[in-house]
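**Student:** below is the sequence, then the predicted model.
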Amino acid sequence: MTALPPAAQQLIDGKLVAASDGSSYPILNPATGEEIGHAPDGTAADMEAAIGAARRAFDESTWSTDRDLRVRCLRQLHQALLDNADAFRALTTAEVGMPGFMMMAAGFDVPVDGLKWVTDLAETYEFESDLGVASPMGIRSRRTVRREPVGVVAAITPWNVPTQINLAKIGPALAAGCTVVLKPAPDTPWVAAELGRLIAEHTDIPAGVFNVVTPRSNDVAALLTTDPRVDMVSFTGSTSVGKAIMAAAAPTLKKVFLELGGKSAAIALDDADVAAVAGGTAFAACIHAGQGCAITTRLIVPRDKYDEAVQVAAATMESIGAKDPADPGAICGPVISAVQRERVAAYFDIARAEGGTFATGGDIIDQPGNWIQPTVVAGLDNSSRLAQEEIFGPVLVVIPHDGDDDAVRIANESAYGLSGSVDSADLERAKAVARRIRTGTLAVNGGVWFSPDAPFGGYKQSGLGREMGVAGFEEYLEMKTIAEPA
């Protein structure tokens, strides 16, 4: 068994430290409920120190202007992650409850590849472009557009795929020349703290450029959204919290990036292989116990194939089951916490009250840890709460449609617009439907959009801005137009 990394510590102004008052909180393995470590319970004084350090590092060091230094340091971090990959993967399974197969994707490999990708981009990116000569108002002028780092970035990240989301924020922010304060979710502070340790011990990133503070208190975390020394808040999490962050940041007019919730639809058109779509969608809804904002959790199928889709989805989920995430065959592990388990279980009561039935699942699993039965809900329409609200558990709702227009209507009748899929025997037909779906990412006939070079984000209440790709890098840049006599 691979040993876990050293104990979690905060990184503030280049130093690995405990909380200023010595307080800490336990880190629990969601699969067993057992304590696996402790994290510093960061204080308001710790947050104040981290923000101050990030501000000084941006204003007084060469980090924002020295591209070569940034590239060298980020390559050092990339190598440190590769050198410590086994321990990082083991920690992710233990702290997050993430099945091992996900380490080849969002759990570890893709975000680490993404760090290299954005470092390569920063090395060649044109931070300055020439608009040429013109004569606005009769004055002959040469215009230049410069792209400069936003400044101090507060990165506030969730617990579901923490390494992916941590690196998707800090990679482009640091590559752009920003300084960062990372505030991870209190359910998964250790993986963020381990990033801080690797930066402190294995890179030449100057003190204060990257900081990690691990408070449990929402009041401490909220300081990042109101402090005038912070120039940008980059947040991934629930839509309700995203709205609160946007409101809190408004008085200082911070730039705000939000990647929020989803209730994505998988559409099978009437010429699709409905069994294949149902099986694939049920599999996706089980991955990491359904704890992914872009997972398709609404299966929209032709009405005359509804029963078949429900049966196949249920059989697929039953074959997958919920397993120890350390099991090499695990697809669906535990949910993150007892709080989340009870939240998902409450939706089962809502389903019953709304007239839904369970083709499989519909209950918690009574054993140590935070376990939910993979669940297929039938008999509800798109107006039901289970079809409209993000559950964040292994729960799939199957909804009938009456043709392409109806399928599009159902998919778009949602507050969210993050992802989705369309399947048809006719690729052009599937693409035509996909173009009508108001979401930020879409898979057509099994295509895969998740990649470091592809922008990710949502329409409507799924967020503002894009992460990953060139667009994700440019979120952390400001534009300045300079004119001189020509």
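**Tutor:** That came in fine, so what should we check first?

**Student:** contacts, neighbours, all on C-alpha from now
**Tutor:** Fine.

**Student:** gap between residue 480 and residue 255?
**Tutor:** Using C-alpha to C-alpha, to the nearest Å, we find residue 480 at a distance of 16 Å from residue 255.

**Student:** now swap in residue 123 and tell me
**Tutor:** 25 Å.

**Student:** the stretch 151-300 of the chain: strands as residue ranges?
**Tutor:** 152-156, 179-183, 210-212, 232-236, 255-259, 264-268, 296-302 (DSSP state E, counting those that start in this stretch).

**Student:** and of those, who's closest to residue 138?
**Tutor:** Ranking the strands of the stretch 151-300 of the chain by their distance to residue 138 (criterion: C-alpha to C-alpha) puts strand 255-259 first, at 34.9 Å.

**Student:** okay, angle between that closest one and strand 152-156 too, please.
**Tutor:** Direction vectors for strand 255-259 and strand 152-156, defined by axes from the mean of the first three to the mean of the last three C-alpha atoms, to 10 degrees, enclose an angle of 20 degrees.

**Student:** will you turn the strands of the stretch 151-300 of the chain into TSV that also has distance to residue 417 and mean neighbour count?
**Tutor:** Listed next are these as TSV, based on distance: least, C-alpha to C-alpha, whole Å; neighbours: other C-alpha atoms under 10 Å:
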stretch	distance to residue 417	mean neighbour count
strand 152-156	21	27
strand 179-183	26	29
strand 210-212	31	30
strand 232-236	15	25
strand 255-259	11	24
strand 264-268	7	31
strand 296-302	11	28
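
**Student:** any chance of these in JSON lines, with distance to residue 128 too?
**Tutor:** Shown next, in JSON lines, are those (distance: least, C-alpha to C-alpha, whole Å):
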{"stretch": "strand 152-156", "distance to residue 128": "21"}
{"stretch": "strand 179-183", "distance to residue 128": "21"}
{"stretch": "strand 210-212", "distance to residue 128": "25"}
{"stretch": "strand 232-236", "distance to residue 128": "22"}
{"stretch": "strand 255-259", "distance to residue 128": "21"}
{"stretch": "strand 264-268", "distance to residue 128": "38"}
{"stretch": "strand 296-302", "distance to residue 128": "40"}
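
**Student:** ok, second structure coming up, stack it against the first:
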Amino acid sequence: MSSHNAFWRGESSRLLVDGTLRHGRAGEFPTLNPATEEVLGLAANADAADLDDAVGAARRAFDDTDWSRDTALRTGCLRQLNEVLRAHGDDLRALTVAEAGVPVALTYGPQLDIPVADLMWFADLADGYAWSQDLGVAAPMGVRSRRTVRREPAGVIAAITPWNFPHQITFAKLGPALAAGNTVVLKPAPDTPWCAAALGRLIAEKTDFPPGVINIVTSADHSIGARLTDDPRVDLVSFTGSTATGRSVMTTAARTLKKVFLELGGKSACVVLDDADLAAACAMAAFMVCTHAGQGCALATRLLVPRTRYDEAVEATVAAMSRIRCGDPTDRRTICGPLISARQRDRVEGYLALAADEGGKIVCGGGRPAKHPKGFYVEPTLIAGLTNDTRVAREEIFGPVLVILPHDGDDDAVRIANDSPYGLSGAVHGTDPDRARSVAARIRTGTLSVNGAVWYSADAPFGGYKQSGIGREMGVAGFEEYLETKLIAEPA
């Protein structure tokens, strides 16, 4: 891919504003390889004026063009983007591994290939969607009226994305937002600006998206996101990130009464019932929490096991986790790569120190792997001996860290699983499917896996209860987050 290959030669990335690739007015900022700590290159650094231009372009594209009304144009552009992304997939794959530290094996699934394919699902959905519904004739207050419900795009969307799944989360916002007829200003995390900038260059150079429909603004200035949320020209904010930042987004958006979608943190529980295959369930929990070094909001980071088999469960989990090594993300055998940054590694190590202060015991891992003196690695870690009221058991760590907790039967397991400010995901393991299904039904989370089944799919809504967010992403529910409802009454 010409854009990506140019990046490797040291060329800086660009912003995409009003269909044009341009430098940021605030200069440039570096992006790092988290596996080597080397500077990959420079990214365009937007300032408030760049953001103002991007929002203005999105506003004009929505208000003054046929984009919002031309479904065929929108779905055609999405299908074209899918083709372009697939054609440049290997270059995007290498870029994602280098910048985000994503194990390359995951880019053949949820880190790249699957979300690219998901764009087609949203294009097909828009083509067949019932944009209007006839409610028939009624006579409210004696006036015969024919009522029609119309679904229309919300307007200008501020899409603010994190670094852990730089393509999946971006396309989970762009796909439905664009298919629904909105225009978008995308503000990616400063840790992964090139992933977003490569997308911007492909859109500008290889697709027929009209100017202003998609704008991509990279910046090292975190206040840019707040400005975007506060801008009265923005109609809806779609944010994925920490719960703390989500609160700020919601507060700022309230000043102009914007609609908000928030996909936030999690501290999900993997519940192992007393009739489960204990070793298999513990091995699956260990594998999942180490995937992408635990940098996934929906990963289960609390392992709830029968108290009578607690020691056995600890032993089984240690055996499984000890076989998982931190590795070079370019190696196809690696599932646990580096953390994204030194800052994130410090955060994880702070929680490991806190675990000891709270009376816990690190029974596996807990340090930096000697094999990787460079890179932001933390060993897969299991913490035992804590209760569910400790900070380490309650707060999101975002690293390859699993806390194992005992329960005293199904009711107690449900109580502990639900005793959390979060409610994003979880898992249940048990031999009796009816019993496992009954337990799953009582756990208050947005997604749940029973006996290893996978809930992630383009047609499946994703989101959380409680402080894990507001609204749903993906599926028809995710598409409709980007729509407004209008009722038109005419004389009958």
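**Tutor:** Arrived safely. Model, not experiment: these values are computed from the prediction.

**Student:** just checking, residue 334 of the second structure touches residue 327?
**Tutor:** Yes: judged on C-alpha atoms under 8 Å, residue 334 of the second structure makes contact with residue 327 at a distance of 5.4 Å.

**Student:** what is the equivalent residue in the first structure for residue 419 of the second structure?
**Tutor:** Per TM-score structural alignment, the equivalent position to residue 419 of the second structure in the first structure is residue 413.

**Student:** so how far is residue 376 of the first structure from that match?
**Tutor:** 21 Å.

**Student:** between these two, which is the more surrounded one?
**Tutor:** Between residue 413 of the first structure and residue 376, residue 376 has the larger neighbour count (other C-alpha atoms under 10 Å), namely 29 against 15.

**Student:** helix or strand: which one has the more buried one?
**Tutor:** For residue 376 of the first structure, the host element (DSSP states H and E) is strand 375-378.

**Student:** average offset of that strand relative to the second structure?
**Tutor:** Compared with the second structure after fitting, strand 375-378 of the first structure deviates on average by 0.2 Å (mean C-alpha distance after the TM-score superposition for the first structure).

**Student:** what does that strand correspond to over in the second structure?
**Tutor:** By TM-score structural alignment, strand 375-378 of the first structure lines up with residues 381-384 in the second structure.

**Student:** who's in contact with the residue nearest the centre of the first structure?
**Tutor:** For the first structure, residue 165 is the residue whose C-alpha lies nearest the centre (C-alpha atoms, centre = their mean; 4.5 Å). Counting by C-alpha atoms under 8 Å, 6 or more residues apart in numbering, residue 165 of the first structure touches 111, 157, 158, 236.

**Student:** looking at the residues you listed, which is nearest residue 79 of the first structure?
**Tutor:** residue 111 (13.0 Å).

**Student:** give the buried residues for stretch 358-369 of the second structure.
**Tutor:** For stretch 358-369 of the second structure, a neighbour-count test (16 or more other C-alpha atoms under 10 Å) marks 360, 361, 362, 364, 365, 366, 368, 369 as buried.

**Student:** out of these, who's nearest residue 377 of the second structure?
**Tutor:** Using C-alpha to C-alpha, those come closest to residue 377 of the second structure at residue 368, 5.9 Å.

**Student:** residue contacts, the closest one?
**Tutor:** By C-alpha under 8 Å, 6+ apart, residue 368 of the second structure lies in contact with 377, 378, 379.

**Student:** now it: closest residue in space that isn't a chain neighbour?
**Tutor:** Excluding the flanking residues, the one nearest residue 368 of the second structure by C-alpha to C-alpha, 6 or more residues apart in numbering is residue 378, at 4.8 Å.

**Student:** now swap in residue 331 of the second structure and tell me
**Tutor:** In space, residue 331 of the second structure is closest to residue 104, 6.8 Å off (C-alpha to C-alpha, 6+ apart).

**Student:** how about that neighbour, what's its match in the first structure?
**Tutor:** So residue 104 of the second structure corresponds to residue 100, using TM-score structural alignment.

**Student:** tally of neighbours for that match?
**Tutor:** Residues near residue 100 of the first structure, counting by other C-alpha under 10 Å: 24.

**Student:** hmm, it is touching residue 325, no?
**Tutor:** Yes: at 6.5 Å, residue 100 of the first structure and residue 325 qualify as touching, with contact defined as C-alpha under 8 Å.

**Student:** name the residues contacting each of those two.
**Tutor:** With C-alpha under 8 Å, 6+ apart as the test, residue 100 of the first structure and residue 325 both reach residue 93.
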